[in-house]
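[1] the sequence and its predicted three-dimensional model are supplied below.
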Amino acid sequence: MSLWTELPVLWKTVLLLSASNVFMTFAWYAHLKNLADKPWWIAALISWGIALFEYLLQVPANRIGHTDLTLAQLKILQEAITLTVFVPFVVFYMGQPLKLDYLWAGLCLLGAVYFIFRS
């Protein structure tokens, strides 16, 4: 048996959603840095190509996750992972400063995760 088959559903979902979010973040925002001098439709086509990989991970993540998690849990989990991926992207890839507001937003999302998973 492989390590993948031994992982609990929640961890499979988190790993797939995390990888999916890396592609999504690049698809949505990297063109602002890398393709700023290109027409919008070129950026859109390239972003669409990157987003394909996001969907190839996101759809199985939600299908696997839905076997144990509610839709609300999947959505809140997705949002928490999105911020976890987005902050390092903004700081390290886009070169923007880290802001204290990211911490406050993260704490609000942790609260949402707590309330949606507490039962």
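    Sure thing, it's come through. Numbers count the residues shown, from 1 in each chain.
[2] from here on, just use CA atoms for contacts and neighbour counts.
    OK.
[3] how about the helices in the protein?
    3-6, 9-25, 31-34, 40-65, 71-88, 100-117 (DSSP state H).
[4] of those helices, which is nearest residue 94?
    helix 31-34 (7.0 Å; C-alpha to C-alpha).
[5] got another one to weigh against that:
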Amino acid sequence: MKGVYSLLLLTVSNLFMTFAWYGHLHLFKKMAWFAKLGLGGVILVSWGLALFEYVFQVPANRLGFEENGGPFSLFQLKVIQEVITLTVFTLCAVFVFKTDKLAWNHVVGFGLLVAAVYVIFRKW
């Protein structure tokens, strides 16, 4: 069960991360008050969002780590994090930011990431 909670918390964490890192490039510009902010203001807003990223990410990794009773090694946690990051980012870019379309090379790249997960999780 710790593994499931870890995955859910990592997903929520990545939602905050995506908006902290990329929201100001497209989505937040549409808000009048945000468009008036200088770089310093944008950085502060992004840091505020990133705080919530860490509020979810740190417990996710602690719960999921095998030395804390979770099911994942450090390598496994990192690979899981990357796959979740790219999945959340892709969904946000296509459906929320609406700046990009999912292309064949994205799908192939994600397939290679799934292959990486397989290789990292396989017991040799």
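    Structure's in. What do you need? Predicted model only: the values in this text are computed from it and were never measured.
[6] care to give me the TM-score?
    After superposition, the two chains reach a TM-score (TM-score structural alignment, normalised by the length of the first structure) of 0.88; 112 aligned residues with a C-alpha RMSD of 1.3 Å.
[7] just say which of the helices of the first structure is most tucked in.
    Each of the helices of the first structure was scored by mean neighbour count; the highest is helix 9-25, a mean of 21, by mean count of other C-alpha atoms under 10 Å.
[8] how about residue 20 of the first structure, nearest residue that isn't a chain neighbour?
    Spatial nearest neighbour of residue 20 of the first structure, excluding adjacent residues (C-alpha to C-alpha, 6 or more residues apart in numbering): residue 54 at 4.5 Å.
[9] quick one: contacts for that neighbour?
    The contact partners of residue 54 of the first structure, by C-alpha atoms under 8 Å, 6 or more residues apart in numbering, come to 19-24.
[10] map residue 110 of the first structure onto the second structure.
    Aligned by TM-score structural alignment, residue 110 of the first structure pairs with residue 114 of the second structure.
[11] that should have said residue 99 of the first structure, apologies.
    Aligned partner of residue 99 of the first structure by TM-score structural alignment: residue 103.
[12] count the neighbours of its match for me.
    8 (other C-alpha atoms under 10 Å).
[13] columns distance to residue 94 of the first structure on top of the helices of the first structure, output as TSV?
    Listed next are the helices of the first structure as TSV, based on distance: least, C-alpha to C-alpha, whole Å:
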stretch	distance to residue 94 of the first structure
helix 3-6	33
helix 9-25	11
helix 31-34	7
helix 40-65	16
helix 71-88	9
helix 100-117	15
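[14] closest one of the contacts of residue 54 of the first structure to residue 79 of the first structure?
    Among the contacts of residue 54 of the first structure, residue 21 lies closest to residue 79 of the first structure (C-alpha to C-alpha), at 9.7 Å.
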